[in-house]
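>>> Sequence and predicted structure are below.
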Amino acid sequence: MPQTASPSQPPLTRWGSFWRYAGCLAIAGLVWPTYLDARDNNTGAVFVIDVVMGLASFAVLFLRRRQPVTIGVVTGLMAGFSPLAAGPATLAAVSVATSRRWRPVIVVGLAQWLGAEMLLYYQPVDDGLPGWISSAINLVVISACMGWGMFIGSRRELLWTLRERAERAEAEQELRAGKARGDERSRIAREMHDLLAHRISQVSMHAGALAFRDDLTAEQMRSSAGVIQEQANLALTDLRAVLGVLRDPETGELLDKPQPTYTDILDLVEEARAGGMQVEYDAILADGEPVPDQIGRTLFRIVQEGLTNARKHAPGTTVFVHVSGSLQDGVTLLMRNPLGFGPKPETPRSGLGLIGLAERAELVGGRLEHGRDGSMFVLHTWIPWAP
């Protein structure tokens, strides 16, 4: 998240600096002539001290953000000798008050009031008011300046807090949007892998047979070519389905095409057998209850990926697929096939299949394990009946 300035001291623009110094000049222009008229001599040491300290007070204002309390005290005391310094002293006092910390406010306020009293003592103005009333007026004016500064500080802090909240909310929204995009990409990747890997592996297997086997009859070659054409067409159809139904072109909402269920596993097995694989399949589900769609879809994808892996890495072997379960025990899927022997088609490996299957199983509260068991490769999955 980007860093923001402190609420008590936001960065100053050129315009902000200009009107602050213009305000100091305006205050000095109102106060200084009054004292000039009250003096008997404006050419002596008093006048020189007045001008020098007044100009010095304007110069030290550049340091008020680095040393606000020090500059507030110094300009306040300078104003006790130079009415020209009244403007810088006012700005320094207001600047300190924006911090809304009582100790600096009290220290600077006392210094400002002391300077005003010194000015009344050394350069009195014949305004016809008793001294105590003039002192009270000084106290009221200084208190008003401090109060105005504290109001400015409070408003700055409110705006700074609102800005910080808005930036934090925007950053969190970006994180949520990024996560949503990542989840969607992962979902698309899984869907693409599940749909296309099965088709492409069959194309690769039959194409490899045509390339390396010289003993095929014309009928066998035509059959393999037909399977390649059919699977390629199905792969293109599946690809168009994935790309076409992920989002509604009008609403932009995610859509789902009809998803496979548990009953489609048998069709998947028959399709693999028709493609030349040897698959032994049996299913024993107690209670006669229909398998929930989400569970059936997960089982279908796992069987599909298991058959694809067996076709790629262990061609010519027999794949055993066993499904069992009940409402109480959940559903268990066991796939076994001998470790590969014979020619293997050179198909690229994505490395995402088994990882994606494990994620699918975890999403429905299940687990997936795979590995070697002697001379067999075993894929074992358990999924609760109601995730």
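Sure thing, it's come through. Here the structure is a predicted model, which is why all the values come from computation and not from measurement.
>>> from here on, contacts and neighbour counts on C-alpha atoms
OK.
>>> residue ranges of the strands in the protein, please?
278-285, 318-326, 330-338, 367-373, 376-383 (DSSP state E).
>>> just so I know, which of those lies nearest Val94?
Closest approach to Val94 among the strands of the chain is made by strand 367-373 (67.0 Å; Cα to Cα).
>>> Give me the contacts around the closest one.
By Cα atoms under 8 Å, 6 or more residues apart in numbering, the list of residues contacting strand 367-373 from outside reads 357-358, 361-362, 377-383.
>>> Show me the helices in the stretch 101-250 of the chain, by range?
Assigned by DSSP state H, counting those that start in this stretch, the helices in the stretch 101-250 of the chain fall at 102-122, 131-212, 218-245.
>>> now the strands of the chain as CSV including distance to Gln67 and mean neighbour count?
Listed next are the strands of the chain as CSV, based on distance: least, Cα to Cα, whole Å; neighbours: other Cα atoms under 10 Å:
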stretch, distance to Gln67, mean neighbour count
strand 278-285, 81, 15
strand 318-326, 77, 18
strand 330-338, 72, 21
strand 367-373, 64, 14
strand 376-383, 68, 20
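>>> picking up where we left off before, can you say which of the helices of the stretch 101-250 of the chain is packed in most?
Looking across those with neighbours counted as mean count of other Cα atoms under 10 Å, the highest average goes to helix 102-122: a mean of 20.
>>> between the strands of the chain, which gets nearest to Thr75?
It is, among these and with distance given as Cα to Cα, strand 367-373, at 75.1 Å.
>>> Could you tell me the angle between the closest one and strand 330-338?
Here the directions of strand 367-373 and strand 330-338 differ by 20 degrees (axes from the mean of the first three to the mean of the last three Cα atoms, to 10 degrees).
>>> how distant is strand 367-373 from the center of its chain?
Centroid displacement of strand 367-373 relative to its chain, using Cα atoms, centre = their mean, to the nearest Å, is 36 Å.
>>> I'd like to know how far Asp264 sits from Gln231.
18 Å (Cα to Cα, to the nearest Å).
>>> tell me the contacts of the nearest residue to Thr90 once chain neighbours are set aside?
Nearest non-adjacent residue to Thr90, counting by Cα to Cα, 6 or more residues apart in numbering: Cys145, 7.1 Å away. Shown in contact with Cys145 (Cα under 8 Å, 6+ apart): 90, 93-94.
>>> Check it against this one:
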Amino acid sequence: MSPPTPAARHHVRASRLWGTLWRMMLMVVLGLVVFVFVWLDTEASLVAAGGSLDDLGGFMVLDVLLGLASFALYPLRHRRPLLTVGIIVGLSALSSLAAPAAALAIISLSTRRQRGEIIAISVVFLAAGFANLLVLPFPDAPPWWAAALLAILVCAALVVTGLYIGGRRQLLQVLQERAEHAERTRTGDIERARMTERTRIAREMHDTLAHRLSLVSLHAGALEYRTNLSPEDARATAGVVRENARLAASDLRDVLGVLRDVDTADDNSTTRPPPSVLEALHLLVQDSHGAGNPTTLTIGDSVASAIDTLTPPTRAHLQRVVQEALTNTRKHAPGEPTEVDLGGAPGQRLFIRVTNRLPPDPSSGPAAPSGFGLTGLHERVRIAGGALRTRRTDDCFTLEAWFPWCR
């Protein structure tokens, strides 16, 4: 996992600060409400019972001081969780102002989901409840068994709340880790698809390069050993050598451009472009027909008359784009009509458009695509110096690509 960026660290710190601030504000407000209610009720009970109010002020001052101490300790609960929460709960035995802080501290400790800590703090909470009844001057205090039952119920509610919050946090963390792992896996799969496509292109170019070099070697050998060649034949042979050397150098640049530390071990699935582009395209259309997709091939007049002038790498790019587009149609729109259109300006650009209708019931089709075939096409067309895009409407899917006529 990559380290968090400065912006992400700042966001985490801001979130923690805000979480502490709103909890502090909540416990202060709730503490004041509990403080006022408890001491007003205690004063009214003492007056009704004819008790003395002389010591009431001292208890109220002690309540406030212990409550402020609990507020100060609450932000430190993450450093020594059990000790800090235990002290806060102990202070709540003599301070109604500290009661909300103790409740929030118990919830916070329970989110850790540690059985020993939960048992220990529950015992401290029950002991604090009994100490509250024994020390503070409550004339109308309930019987001990009722106070014990109430303390158990309150403690159980706080612990269950903490366990729920802790479980939810763990679930979110697991889901986030899974999402990050899936994203890393997806990125790796896409990169492998790109590398596979680069390897395939390089191997195809290697075949073409080997052919060029063999022609250069053949005609250079003729110049070396044939001493009876006329000047015209010698010039023609030298021209063939020069032209094929130039084309070989161009092919070599293309190979080096796409072969970036990619494993080039032998692969029996290596394909070579057939000598005729039109024959290859018609074979692909026939295969699509045979698979159940009615397919039509339309080639502009200007392109049809000059298509044999395409360089071998461009022929391979054209065939691969059409092949992958038709394969994609057979996989995700079986039985639907498909149109293949070729256009462009000879000597400048070659345009390809493959359009297929979408099945009327998407749920009856195959599973969702992985997208690696289109990823490979994007990489191939980009390497060829062109661009590829896809469009989807309610009833059809269109793949469009272009690349230079000669590269």
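Structure's in. What do you need? Bear in mind the structure is a predicted one, so any value in this text is a computation, not a measurement.
>>> re the thing from before, top of the contacts of Cys145 of structure 1 by neighbour count?
Greatest neighbour count in the contacts of Cys145 of structure 1, by other Cα atoms under 10 Å, goes to Ala93: 30 neighbours.
>>> For that residue, which non-adjacent residue is spatially closest?
Nearest non-adjacent residue to Ala93 of structure 1 (Cα to Cα, 6+ apart): Gly72, at 5.5 Å.
>>> what do you get for Gly23 of structure 1?
Nearest to Gly23 of structure 1 is Gly87, by Cα to Cα, 6+ apart, at 7.2 Å.
>>> how near is the equivalent of the one you found over in structure 2 to Ile107 of structure 2?
Here Gly87 of structure 1 is matched to Pro100 in structure 2, going by TM-score structural alignment. Distance of Pro100 of structure 2 to Ile107 of structure 2, given as Cα to Cα: 11 Å.
>>> Same check on Ala238 of structure 2?
89 Å.
>>> Run through the residues that contact Ala141 of structure 2.
So Ala141 of structure 2 contacts Leu133 (Cα under 8 Å, 6+ apart).
>>> can you tell me how far it sits from Arg246 of structure 2?
Taking Cα to Cα, one finds Ala141 of structure 2 at 104 Å from Arg246 of structure 2.
>>> Let me know whether the match of Gly87 of structure 1 touches Val33 as I believe.
No. With contacts counted by Cα atoms under 8 Å, Pro100 of structure 2 stays clear of Val33, the gap being 9.8 Å.
>>> Neighbour count: these two, which is higher?
Pro100 (26 against 14).
>>> give me every residue that touches the more buried one.
Counting by Cα under 8 Å, 6+ apart, Pro100 of structure 2 has contacts 27-28, 30-31.
>>> Return the closest of these with respect to Leu209 of structure 2.
Met27 (77.8 Å).
>>> Sticking with Ala306 of structure 2, tell me its helix or strand.
If you go by DSSP states H and E, Ala306 of structure 2 is part of helix 301-306.
>>> by contact count, what packs against that helix?
Judged by 3 or more Cα pairs under 8 Å, 6 or more residues apart in numbering; DSSP states H and E, the packing partners of helix 301-306 of structure 2 are strand 338-345.
>>> quick one: the helix or strand just after the strand it packs on aligns where in structure 1?
Next along the chain after strand 338-345 of structure 2, taking DSSP H and E as the criterion, comes strand 349-357. Matched against structure 1 by TM-score structural alignment, strand 349-357 of structure 2 finds no partner residues.
>>> helices or strands up against strand 349-357 of structure 2?
Counting by 3+ Cα pairs under 8 Å, 6+ apart, strand 349-357 of structure 2 packs on helix 312-332, strand 338-345, strand 396-404.
>>> To which residue of structure 2 is Gly182 of structure 1 aligned?
Match for Gly182 of structure 1 (TM-score structural alignment): Met195.
>>> Next one: its match from Met205 of structure 2, what distance?
Distance from Met195 of structure 2 to Met205 of structure 2, by Cα to Cα: 15 Å.
>>> residue contacts, Thr84 of structure 2?
Going by Cα under 8 Å, 6+ apart, the list of residues near Thr84 of structure 2 reads 73-74, 76-77.
>>> Look up how far Leu350 of structure 2 lies from the spatially most central residue of structure 2.
Structure 2 has Glu183 as the residue nearest its centroid, 3.7 Å off, counting by Cα atoms, centre = their mean. Glu183 of structure 2 is 35 Å from Leu350 of structure 2, where distance means Cα to Cα.
>>> For Phe47 of structure 1, see how far away the residue of structure 1 most remote from its centre is.
Within structure 1, Asp40 marks the point farthest from the mean C-alpha position, 70.7 Å out by Cα atoms, centre = their mean. Per Cα to Cα, Asp40 of structure 1 is found 11 Å from Phe47 of structure 1.
>>> contacting residues for His193 of structure 1?
Taking Cα under 8 Å, 6+ apart, one finds Gly353 in contact with His193 of structure 1.
>>> Quick one: map it onto structure 2.
So His193 of structure 1 corresponds to His206, using TM-score structural alignment.
>>> cool, and Leu36 of structure 1?
By TM-score structural alignment, Leu36 of structure 1 lines up with Trp39.
>>> If you drop the residues flanking it in sequence, what lies closest to its match?
Met60 (7.7 Å).
>>> Show me what the one you found lines up with in structure 1.
By TM-score structural alignment, Met60 of structure 2 lines up with Phe47.
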